[in-house]
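> Below are the sequence and a predicted model; questions follow.
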Amino acid sequence: MSSAPSRSSSGPVAHALDAAASSVIAAIRELSAANPVVLIDGRSGAGKTSLATTLVSRWPLAGRVQLVALDSIYPGWDGLDAGVALAREQVLAPHARGLIGVWRRWDWEVGAPAEAHAVDPSLPLVVEGSGILTAETRQLGDVRVWLDSPMRSRRDRALARDGDAYRPHWDRWARQEAVHVGRDEPARLATHVFDVP
């Protein structure tokens, strides 16, 4: 699984994500916080990574913003829930308490944890990935985004991005996302919901 931006994001998709970024940026400005936390959820291929990288490039506050992609944390193709738990425990909860968080990158080729990364609690934070909006993470995110997009569009974008590495796992991953959506109702936990074509 890759956290690289989709090469196919243009036209209506790019327009929708740009409008979403503008709305989220306005919400960040309204917070008047030095280190706000933005959570971006949506099913695979919905545009989470593209929105997150756009936000980071257009960040409205002075200084650096940190970006954590759950694609770098999920422990394998059956690890959606486990990756969200790791992000909550190692990134979001320490950040909320003013403590340095430390998470380990999952090496998809080796199938094992790799190097560690620190998260500075004094800096803003964007966390993006399927499953990140839950009842437990809701209070840890100042701005919470749910991206909704048709399955066929999402699948086309995700497979254009990751190709044969993802194709055999699409259904397996989609089942975990469906469990998350049914159980956690992330759209109801979001402060912002955006439709992406």
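Structure's in. What do you need? Numbers count the residues shown, from 1 in each chain.
> switch to C-alpha atoms for all contacts and neighbour counts from now on
Will do.
> Now do stretch 110-129: distance from first to last residue.
21 Å (C-alpha to C-alpha, to the nearest Å).
> I misspoke; the intended subject was stretch 155-172.
For stretch 155-172, the end-to-end distance is 13 Å (C-alpha to C-alpha).
> can you pull the contacts of the residue most central in space within the chain?
Per C-alpha atoms, centre = their mean, the C-alpha nearest to the average position across the chain is that of E128, at 1.2 Å. Taking C-alpha atoms under 8 Å, 6 or more residues apart in numbering as the criterion, E128 is in contact with 39-41, 48-49, 52, 67-70.
> Could you find the closest non-adjacent residue to it?
I40 (4.5 Å; C-alpha to C-alpha, 6 or more residues apart in numbering).
> next, the one to line up against it:
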Amino acid sequence: MNNQRSIIQAIKSAQAPDRMTTKIIAIDGPGGAGKSAFAEHLSHQLGSAPILHTDDFASRENPLNWWPRLLQQVLEPLSHNETARYQRYDWSTERLAEWHEIQPTEHLLLEGVSSSREAFRPYLAFSIWIETPRQERLRRGLERDGEAARPQWEEWMASEDEYVEREHPERKADLVINGAQAYDLSVFFDG
């Protein structure tokens, strides 16, 4: 499954978990894999499906263990077809910021590192893993954040390695994508 039509068909035919009206599609992979760009294009293909970024919950100091807040504020309410309310983490001020609402909808894209973690799987309709070589991910990260961010990126990558080793999300994904191609989105989407 590597073309637009088959990806969209697979997502549309996926079933939301019991009694949920929202199909949550996880777009997981390590930092710099190409998740955000892929999510933007997938959102467009799904009629502007909303995107929830795990970076709205994670922080520099807590890149992976923020998940209980997303579970409580977003996934639990949506599982009961209720409006979800979450407080966005602001990376520049390093504190919680404004509140956002997510209405139950046909599709919600949950994009970010560990978005298909075990704790979230009961709420997911479909999961995508984006696999990208480590050096390419680091190159992309440093291109975006600058060379001074190298120690932070290396720390994050070590945490991500632990997550992947512990949970093996790539083995449980409905679709695995080559992230070296994820930036050449014409491979997956028209235009």
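Yep, that arrived. The model shown is predicted, which means the values in this text are computed figures rather than measured ones.
> Give me the TM-score for this pair.
Overlay of the two chains. TM-score (TM-score structural alignment, normalised by the length of the second structure): 0.82; 175 aligned residues with a C-alpha RMSD of 2.1 Å.
> For the first structure, which helix extends over the most residues?
Scanning the first structure for the helix with the most residues, using DSSP state H, yields helix 12-31.
> ditto for the second structure
helix 150-167.
> relative orientation of the helix or strand that comes right after the longest helix of the first structure and helix 170-184 in degrees?
Next along the chain after helix 12-31 of the first structure, taking DSSP states H and E as the criterion, comes strand 37-42. For strand 37-42 of the first structure against helix 170-184, the angle by axes from the mean of the first three to the mean of the last three C-alpha atoms, to 10 degrees is 120 degrees.
> Where does strand 37-42 of the first structure end up in the second structure?
Taken onto the second structure by TM-score structural alignment, strand 37-42 of the first structure occupies residues 24-29 there.
> With stretch 170-182 of the first structure instead?
Under the criterion TM-score structural alignment, stretch 170-182 of the first structure matches residues 153-165.
> how much does that stretch stray from the first structure?
Following the fit onto the first structure, the mean deviation recorded for stretch 153-165 of the second structure is 1.0 Å by mean C-alpha distance after the TM-score superposition for the first structure.
> neighbouring contacts of that stretch?
The contact list for stretch 153-165 of the second structure (C-alpha under 8 Å, 6+ apart) reads 30-31, 63-64, 113-114, 138, 141-142, 170.
> Pull the most distant pair out of these.
Taking C-alpha to C-alpha, the two most distant members of those are L142 and E170; they sit 24.4 Å apart.
> quick one: which of those two has more around it?
It is E170, of L142 of the second structure and E170, that has more neighbours when counted by other C-alpha atoms under 10 Å, with 19 against 16.
> thought the more buried one was touching V176?
Yes: with contacts counted by C-alpha atoms under 8 Å, E170 of the second structure reaches V176, the gap being 6.7 Å.
> Can you work out which residues contact both of the two?
W129.
> just to revisit the earlier point, quick one: contacts for the residue nearest to E128 of the first structure?
Applying C-alpha under 8 Å, 6+ apart, we find I40 of the first structure in contact with 48, 52, 126-129, 132-133, 144-147.
> and it, how far is that from R144 of the first structure?
From I40 of the first structure to R144 of the first structure the distance is 6 Å (C-alpha to C-alpha).
> Name the residues contacting each of the two.
L133.
> Which stretches in the first structure count as helices?
So, for the first structure - with DSSP H - the helices run 12-31, 48-57, 80-87, 93-96, 135-138, 151-162, 170-184, 186-189.
> The second structure: matching residues for the fourth one?
Helix 93-96 of the first structure falls opposite residues 76-79 of the second structure when the two are matched by TM-score structural alignment.
> average gap between the matching stretch and the first structure?
Mean for stretch 76-79 of the second structure is 1.6 Å (mean C-alpha distance after the TM-score superposition for the first structure).
> go on, stretch 134-144 of the second structure?
For stretch 134-144 of the second structure, the mean deviation from the first structure after alignment is 1.2 Å (mean C-alpha distance after the TM-score superposition for the first structure).
> Find the nearest non-adjacent residue to S127 of the second structure, please.
Of all residues not flanking S127 of the second structure in the chain, A26 sits nearest, at 4.6 Å (C-alpha to C-alpha, 6+ apart).
> Contacts only, for that neighbour.
Here A26 of the second structure is in contact with 109-112, 115-116, 124, 126-128 (C-alpha under 8 Å, 6+ apart).
> which ones among these are found in strands?
Applying DSSP state E to these, the entries found in strands are 109-111, 124, 126-128.
> Now for the aligned partner of R154 of the first structure in the second structure, how many residues are close by?
R154 of the first structure maps onto R137 of the second structure when the alignment is built from TM-score structural alignment. By other C-alpha under 10 Å, the residues close to R137 of the second structure number 21.
> count of neighbours near the closest residue to R137 of the second structure other than its chain neighbours?
Closest residue to R137 of the second structure apart from its sequence neighbours, by C-alpha to C-alpha, 6+ apart: G32 at 4.3 Å. Look at G32 of the second structure: counted by other C-alpha under 10 Å, it has 25 neighbours.
> so how far is V164 of the second structure from G32 of the second structure?
15 Å.
> Also R95 of the second structure?
Remark: distance between R95 of the second structure and V164 of the second structure (C-alpha to C-alpha) = 27 Å.
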